[in-house]
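**Student:** Below are the sequence and a predicted model; questions follow.
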Amino acid sequence: MEAEAIIGALMTPEGRGEPYPLYAAARELGAIRKVKDWPMHLCTGYDEINAILRDNAFGKMDFDMLPAEWRGLLLPDGAMESISRSMLLMNPPGHRRVRSLVSSAFTQRRVAGLEPAIERMTDALLDELAALGAGGEPVDFMENFAFRMPVSVICEMLGVPEADRYRFRPLAHDLTFVLELTDSFDDFGPADAATLELRAYFTELAARRREQPQDDLVSAMVQANDAHDGRLSDAELLGNLLLLLVAGFETTTNLLGNGLYLGFRHPEVLGRVRKGEIPVAAYVEEVLRYDSPVQLTSRFALTEDAHVGGHPVARGEQVMLLIGAAHRDPKRFANPDVFDPTRPDNVPLSFGAGIHYCLGQGLARLEGRVAFEKLLARFPEIEQAAEPERRDRLVLRGYETLPVRTGAPAA
């Protein structure tokens, strides 16, 4: 297959559902390949993707870089514009300015200090899961645990009241469509509607925090916005609050669902994790590699001399970084198609690298470790109750439903 055919196939329901054969076909074209007649390159090599993520010659397509005709097609304050005003799609110096405002909340020390609270939240959710499955009835792991656990954590950090959290999963699902591969803005309607609802919610919450500040991220960001010193504009305030909410649970939700399903498919591995023969942290890293909750991202050449090794990339051209393919790169990983949490030097690229390295990666890894430790200890007989329903997405890969039977809880 040629590169353009592979990209087209990845945009189909079949390709999104099972992208790994397409990644293998892409690797046969080389670690990086120019797409014929397109200002785009397809990159599958682990070392090449890692280098691009760390190279300041490459950056994001921020809102100001969008062609004027594209901006005219977007809904003002809609999904694409809001996300573009967040640090996710900002380049320096704006990216550095905004990231510095929230980075202190995600330091290694601050995240480690959250562990007791995360353990309490996890225990409470497992109590509810046990009650729902007490009679042997199937329980949806995604809705009742994989979503609720990380959304509870990030909402506590933001200062979002518990009563409001239930509404965020469908809204985040719709909003994140703007991150998917698409050849048209016509499908942005649900994403725009979700964004407008979330913007209205955070506008009202920000107003409350202006009146009554609390020790939370919303209050801290409102104070930076109100200082009027150029650190955070009105558009950046809302754009980054939306980003922190969605990024704070979406990836971890998919990590938990993908990880449990892989455990069902590899019961001998799950058994070794449960016995302590395989560290839970190593299991989490292999889930991130083998079926990453983040499958691809893009960078654009910002300079005239951008290149990957000896492969030139013209200014303004896009490089599609197939992270899911890089995680199966045989030059980097021995037996890459084997799910093996004992593999040495396992460094997945799920959270990126360089200046855009995910602020919440330490929190996501901690949540994954706590969740699997407690889940496997509490439910030694947990099993799959029916086939899961995978979300029709590629970039953010995960399950819509994962029915389980919890079995008898540990004594």
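**Tutor:** Happy to help now that I have it. Numbering: from 1, shown residues only.

**Student:** C-alpha only now, for contacts and for neighbours.
**Tutor:** OK.

**Student:** residue closest to the middle of this protein?
**Tutor:** Using Cα atoms, centre = their mean, the residue of the chain that lies closest to the mean C-alpha position is Thr251, 3.3 Å off.

**Student:** Please, which helix or strand holds it?
**Tutor:** Assigned by DSSP states H and E, Thr251 belongs to helix 234-265.

**Student:** list the buried ones in that helix?
**Tutor:** By neighbour count with 16 or more other Cα atoms under 10 Å, helix 234-265 contains the buried residues 235-263.

**Student:** next SSE after it?
**Tutor:** Next along the chain after helix 234-265, taking DSSP H and E as the criterion, comes helix 267-275.

**Student:** list the helices and strands the helix or strand following that following helix packs on?
**Tutor:** Helices and strands here follow DSSP H and E; after helix 267-275, the next one along the chain is helix 280-290. With contacts taken as 3 or more Cα pairs under 8 Å, 6 or more residues apart in numbering; DSSP states H and E, helix 280-290 sits against helix 234-265, helix 361-378.

**Student:** ok, now with 10 Å
**Tutor:** With contacts taken as 3 or more Cα pairs under 10 Å, 6 or more residues apart in numbering; DSSP states H and E, helix 280-290 sits against helix 234-265, helix 267-275, helix 323-326, helix 361-378.

**Student:** quick one, it and helix 267-275 angle?
**Tutor:** Angle, helix 280-290 to helix 267-275, by axes from the mean of the first three to the mean of the last three Cα atoms, to 10 degrees: 150 degrees.

**Student:** right, so of the helices and strands packed on helix 280-290, which gets closest to Ile52?
**Tutor:** helix 323-326 (11.8 Å; Cα to Cα).

**Student:** same for the closest one, what does it pack against?
**Tutor:** So helix 323-326, by 3+ Cα pairs under 10 Å, 6+ apart, packs with helix 20-27, strand 40-43, helix 46-54, helix 280-290, strand 296-301.

**Student:** Take this one as well and set it beside the first:
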Amino acid sequence: MDGAAILEQLMTVAGREDPYPLYEQARALGAVTPAGEALLMTVGYREVNEVLRDGTFRVPDAELRGRWEEGFADHSSKVMFSRSILERNEPDHSRMRSLIASVFTARRIAALEPAVVEAVHRLLDDMADQGADGTPVDFMDAFAYRLPVGVICELLGVPAADRHLFRALASDLTVSLEMIAEDSELAAADEAAEELAGYFTALAARRRADPRDDLVSALVQVADADHGRLSGSELLANLVLLLVAGFETTTNLLGNGLTLLLDHPEAAAGLRDGTVTPAGLNDEVLRFDSPVQLTSRISLANGQRVGETEAPYGSMAVLLIGAANRDPLRYEHPERFDPTRRDSRPLSFGGGSHYCLGAQLARLEGAVALPALLTRFPELAPAGPPVRRDRLVLRGYQSLPITIR
């Protein structure tokens, strides 16, 4: 197959289920391959990393998408993401990101560790009760979703009674980040965007009247103090992004990680006896089966290149992160799951100015959760085949049945 055919196959049900054989077919064509009109399919680690860090390549923002994507402005889900730091270029990106980073600080995240530990053990207690008689437990529902959604909601200041609302809404909303989606899926994404915008409009109003020690209160105060630095629509879009990104990626990290540990009992044994570190496990899960499989950048200057390939004005580099993380020029035996690797540096959290703000939080949750899970349940075992979500960009499981005794 040529590059265009491979990219087309990646968007099929089979391609979304297991993209890795297609990545290897793409790699056989080169680190960078034309894949249709103005598309450059990029699978090399060095090439993907360079583009991510090159500020002269642009993310597809509202102006660009409105120019080239028919019907873009008709979808509130797509418009919402375009108002957030996820899909903004300079100078807007730095303006918004600096404000969010001023309250979403490394110190604030590091201080969460005791609360994360407490939440992990509380969820493990619940799992122990649920599966005490050998009844299968769905790890995705009982743990992988509940831990990160609880943590990010605590940070944001979302009341505990509301947290059950967000899994289905986020699942619907994030369809709009996929390369293709059915009309019915986009309609559901738009409904989710409107519901989430309404929710955070109300929560921001409550925190404006009665501030608390949480991110919503802090960002409302920042927005109100200088209206030119963060508009009302930008505030809402970034609150929704913080919520969704705060648990979607980590949920997938936990589910992908447990599946790999079940498939590789030697790695699970190493985690229990200390020969595998939690940080090493995190990095290898992120590398081997990345929760984020692709992103894109657009060339808007003359003379730009993706690796050794010319990137004409208006061309899009489709950055296949999942493929780059298995590049044999970067990793020895990349097809092996090996959490003892050193200097892994997977590209799963992006790079450059758009590096994921929540990376430290996701790593903290993964480092606490998976070792605690295996220690608490030494006889944990699969109770049936896991079911993947039908997605390419955000790769994870819908269900993962296990027994804990």
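**Tutor:** Yep, it's here. What you see is a predicted model; the values in this text were computed from it and never measured.

**Student:** Any chance you could compute the TM-score here?
**Tutor:** Scored against TM-score structural alignment, normalised by the length of structure 2, the superposed chains reach a TM-score of 0.97; 405 aligned residues with a Cα RMSD of 1.4 Å.

**Student:** whereabouts in structure 2 does the helix holding Thr251 of structure 1 align?
**Tutor:** Here helix 234-265 of structure 1 aligns to structure 2 at residues 232-263, judged by TM-score structural alignment.

**Student:** Same question for stretch 140-159 of structure 1.
**Tutor:** By TM-score structural alignment, stretch 140-159 of structure 1 lines up with residues 138-157 in structure 2.

**Student:** can you give me how far the matching stretch is from the chain middle?
**Tutor:** The chain centroid and the centroid of stretch 138-157 of structure 2 are separated by 14 Å under Cα atoms, centre = their mean, to the nearest Å.

**Student:** after superposition, how close is stretch 244-258 of structure 2 to structure 1?
**Tutor:** Here stretch 244-258 of structure 2, set against structure 1 after superposition, deviates by a mean of 0.3 Å using mean Cα distance after the TM-score superposition for structure 1.

**Student:** quick check, distance from that stretch to the centre of its chain.
**Tutor:** Stretch 244-258 of structure 2 has its C-alpha centroid displaced from the chain centroid by 7 Å (Cα atoms, centre = their mean).

**Student:** Next: stretch 55-63 of structure 2.
**Tutor:** Taking Cα atoms, centre = their mean, one finds the center of stretch 55-63 of structure 2 at 19 Å from the center of the full chain.

**Student:** Onto which residues of structure 2 does stretch 370-381 of structure 1 map?
**Tutor:** Aligned using TM-score structural alignment, stretch 370-381 of structure 1 spans residues 368-379 in structure 2.

**Student:** now what about that stretch, what contacts it?
**Tutor:** Stretch 368-379 of structure 2 has contacts (Cα atoms under 10 Å, 6 or more residues apart in numbering) with 113-114, 116-117, 119-121, 123-125, 127-128, 143-144, 147, 254-255, 257-258, 261, 268-269, 271-274, 276-279, 281-282, 363, 366, 380, 403-405.

**Student:** try stretch 306-313 of structure 2
**Tutor:** By Cα under 10 Å, 6+ apart, the surrounding residues in contact with stretch 306-313 of structure 2 are 31-34, 38-42, 44, 46-48, 50-51, 57, 298-305, 316-317.

**Student:** change it to 8 Å
**Tutor:** With contact meaning Cα atoms under 8 Å, 6 or more residues apart in numbering, stretch 306-313 of structure 2 is reached by 31-32, 38, 40, 42, 46-47, 50-51, 299-305, 317.

**Student:** Now for the residue of structure 2 most remote from its centre, which secondary structure element holds it?
**Tutor:** Distance from the centre of structure 2 peaks at Asp133, with 34.6 Å (Cα atoms, centre = their mean). Assigned by DSSP H and E, Asp133 of structure 2 falls within no helix or strand.

**Student:** so how far is Pro386 of structure 2 from it?
**Tutor:** Using Cα to Cα, to the nearest Å, we find Asp133 of structure 2 at a distance of 21 Å from Pro386 of structure 2.

**Student:** Which residue comes closest to the residue mapped onto Glu180 of structure 1 from structure 2 once chain neighbours are left out?
**Tutor:** Under the alignment by TM-score structural alignment, Glu180 of structure 1 pairs with Glu178 in structure 2. The shortest distance from Glu178 of structure 2 to any non-neighbouring residue, by Cα to Cα, 6 or more residues apart in numbering, is to Val393 (5.8 Å).

**Student:** which residues sit in contact with the residue mapped onto the one you found from structure 1?
**Tutor:** Correspondence of Val393 of structure 2 to structure 1, assessed by TM-score structural alignment: Val395. By Cα under 8 Å, 6+ apart, the contact set of Val395 of structure 1 is 179-181, 293-297.

**Student:** switch the cut-off to 6 Å
**Tutor:** 180, 294-296 (Cα atoms under 6 Å, 6 or more residues apart in numbering).

**Student:** will you turn the residues you listed into TSV that also has neighbour count and distance to Ala172 of structure 1?
**Tutor:** Below are those laid out as TSV (neighbours: other Cα atoms under 10 Å; distance: Cα to Cα, whole Å):
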residue	neighbour count	distance to Ala172 of structure 1
Glu180	14	13
Val294	24	15
Gln295	23	17
Leu296	25	18
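
**Student:** Which of those residues sits closest to Asp140 of structure 1?
**Tutor:** Nearest member of those to Asp140 of structure 1, counting by Cα to Cα, is Val294, at 22.2 Å.

**Student:** Highest mean neighbour count out of the helices and strands packed on helix 323-326 of structure 1?
**Tutor:** Most buried of these, by mean neighbour count (mean count of other Cα atoms under 10 Å): strand 40-43, with a mean of 24.
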